[in-house]
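Trainee: Give me the fold of what follows.
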Amino acid sequence: MMEEVRDGGGQRWRRSLMEEVRDGGGQRWRRSEMEEVTDGGGQRWRRSEMEEVTDGGGQRWRRSEMEEVRDGGGQRWRRSVMEEEVSDGGGQRWRRSVMEEVTDGGGQRWRRSEMEEVSDGGGQRWRRSEMMEEVRDGGGQ
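Mentor: Now for the predicted structure:
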């Protein structure tokens, strides 16, 4: 399903929704949604979300989400989140990662990523890592 609304001044709102069920021995259910707003001046806001469940012997659940804001001058903010749970006959695993990024039109970028993981294949493990990065490029780097 896709919906769209426009006015004469260049503004637009758009939304799409998709749902899928499949069974060819390995079962799958998936749902994705996207929403976007743009104005005539180059500004844009976008959000997308996806959720998936599969069972082909080992079960998996996954969810991801992304949000983005842009202006006409080259600035952008983006955030994405992914969450996953996998359970097979040998053990369970849960994982989550987050990424955030800011860029400006002049070549500067700031990025942060975070990852967390829990697994149990008999011996339990928990892991978390965080990374922050700043890149400056005024054209010559």
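
Trainee: When you work out contacts or count neighbours from here on, use the C-alpha atoms and nothing else.
Mentor: OK.

Trainee: next one: the helix or strand in which residue 86 is found to chain centre, how far?
Mentor: Assigned by DSSP states H and E, residue 86 belongs to strand 76-87. In terms of CA atoms, centre = their mean, to the nearest Å, the centre of strand 76-87 is found 5 Å from the chain centre.

Trainee: cool, and stretch 30-37?
Mentor: 11 Å.

Trainee: next one: stretch 12-31
Mentor: Counting by CA atoms, centre = their mean, stretch 12-31 comes out at 16 Å from the chain centroid.

Trainee: And this one, please, so the two structures can be compared:
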Amino acid sequence: MSFFTSQMRSAFSTSSCLLHIQTCTRLRVVDNSKIGKEAMQAGKPPKVIHVYNKKRKADLGDRVLMAIRGEKKKGVVVGAKHKVQEVLRPRFDSNNVVLIDDSGNPLGNRIYVPLPMSLRAKKDQYNKLISIATRFV
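Mentor: The predicted structure follows:
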């Protein structure tokens, strides 16, 4: 019996759950941009290929570079699914992103999910994103 259990232990590999958005993470587009709607309807959500910060792990309000429908697009993370509930941070069911262009303007003109209040603290960076949002948490 001990031989069987030792063989089973070596056959399975476990790793801890990821707590941040990193490279190769799939995201859900939550604005009404044309390329975002097409990707989500086709069942091929964008994949993160680069995170624009020093930690290489994205959180709420961080910019990411994504591969979406064969193109490179930038986005802002507006919702992150965390395993551990952090204090004074809203909890989301999925990893959400809003697509932006190179100058920081959103590609869509409506956001379908509530944005976290922490983005309002960075009002100089995300002024146009905040103006098209209708709800905040």
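
Trainee: TM-score them against each other, please.
Mentor: Overlay of the two chains. TM-score (TM-score structural alignment, normalised by the length of structure 2): 0.25; 69 aligned residues with a CA RMSD of 5.6 Å.

Trainee: hmm, back to that, list of residues touching the strand holding residue 86 of structure 1?
Mentor: 58-70, 92-104 (CA atoms under 8 Å, 6 or more residues apart in numbering).

Trainee: Find the nearest non-adjacent residue to residue 4 of structure 1, please.
Mentor: residue 14 (4.3 Å; CA to CA, 6 or more residues apart in numbering).

Trainee: That neighbour touches residue 44, doesn't it?
Mentor: No. Residue 14 of structure 1 is not in contact with residue 44 according to CA atoms under 8 Å; the separation is 11.3 Å.

Trainee: Now residue 5 of structure 2: which helix or strand?
Mentor: Going by DSSP H and E, residue 5 of structure 2 is in helix 2-11.

Trainee: Determine the set of other helices and strands touching that helix.
Mentor: Contact partners of helix 2-11 of structure 2 among helices and strands, from 3 or more CA pairs under 8 Å, 6 or more residues apart in numbering; DSSP states H and E: none.

Trainee: Name the residues of that helix that are buried.
Mentor: Neighbour counts over helix 2-11 of structure 2 (16 or more other CA atoms under 10 Å) mark no residue as buried.

Trainee: ok, back up a step: can you name the element that comes right after the helix or strand where the residue nearest to residue 4 of structure 1 lies?
Mentor: Following DSSP H and E, one finds residue 14 of structure 1 within strand 12-23. Using DSSP H and E, the helix or strand that follows strand 12-23 of structure 1 in sequence is strand 27-38.

Trainee: Can you tell me how far residue 86 of structure 1 is from residue 120 of structure 1?
Mentor: Residue 86 of structure 1 is 11 Å from residue 120 of structure 1, where distance means CA to CA, to the nearest Å.

Trainee: When these two are compared, which one has more neighbours?
Mentor: Ranked by neighbour count (other CA atoms under 10 Å), residue 86 of structure 1 and residue 120 place residue 86 first, with 18 against 14.

Trainee: I'd like the distance between that one and residue 60 of structure 1.
Mentor: Residue 86 of structure 1 is 4 Å from residue 60 of structure 1, by CA to CA.

Trainee: residues touching the residue nearest to residue 31 of structure 1 when sequence neighbours are not counted, list them.
Mentor: With CA to CA, 6+ apart as the criterion, residue 31 of structure 1 has its nearest non-adjacent residue at 4.3 Å, and that residue is residue 19. Residue 19 of structure 1 is in contact with 29-32, counting by CA under 8 Å, 6+ apart.

Trainee: Identify, from the residues you listed, the entry nearest to residue 4 of structure 1.
Mentor: When the contacts of residue 19 of structure 1 are ranked by distance to residue 4 of structure 1 (CA to CA), residue 32 comes first, at 16.6 Å.

Trainee: quick one, what contacts the closest one?
Mentor: 17-19, 48-51.

Trainee: make it 6 Å
Mentor: Contacts here follow CA atoms under 6 Å, 6 or more residues apart in numbering; on that basis residue 32 of structure 1 touches 17-18, 49-50.
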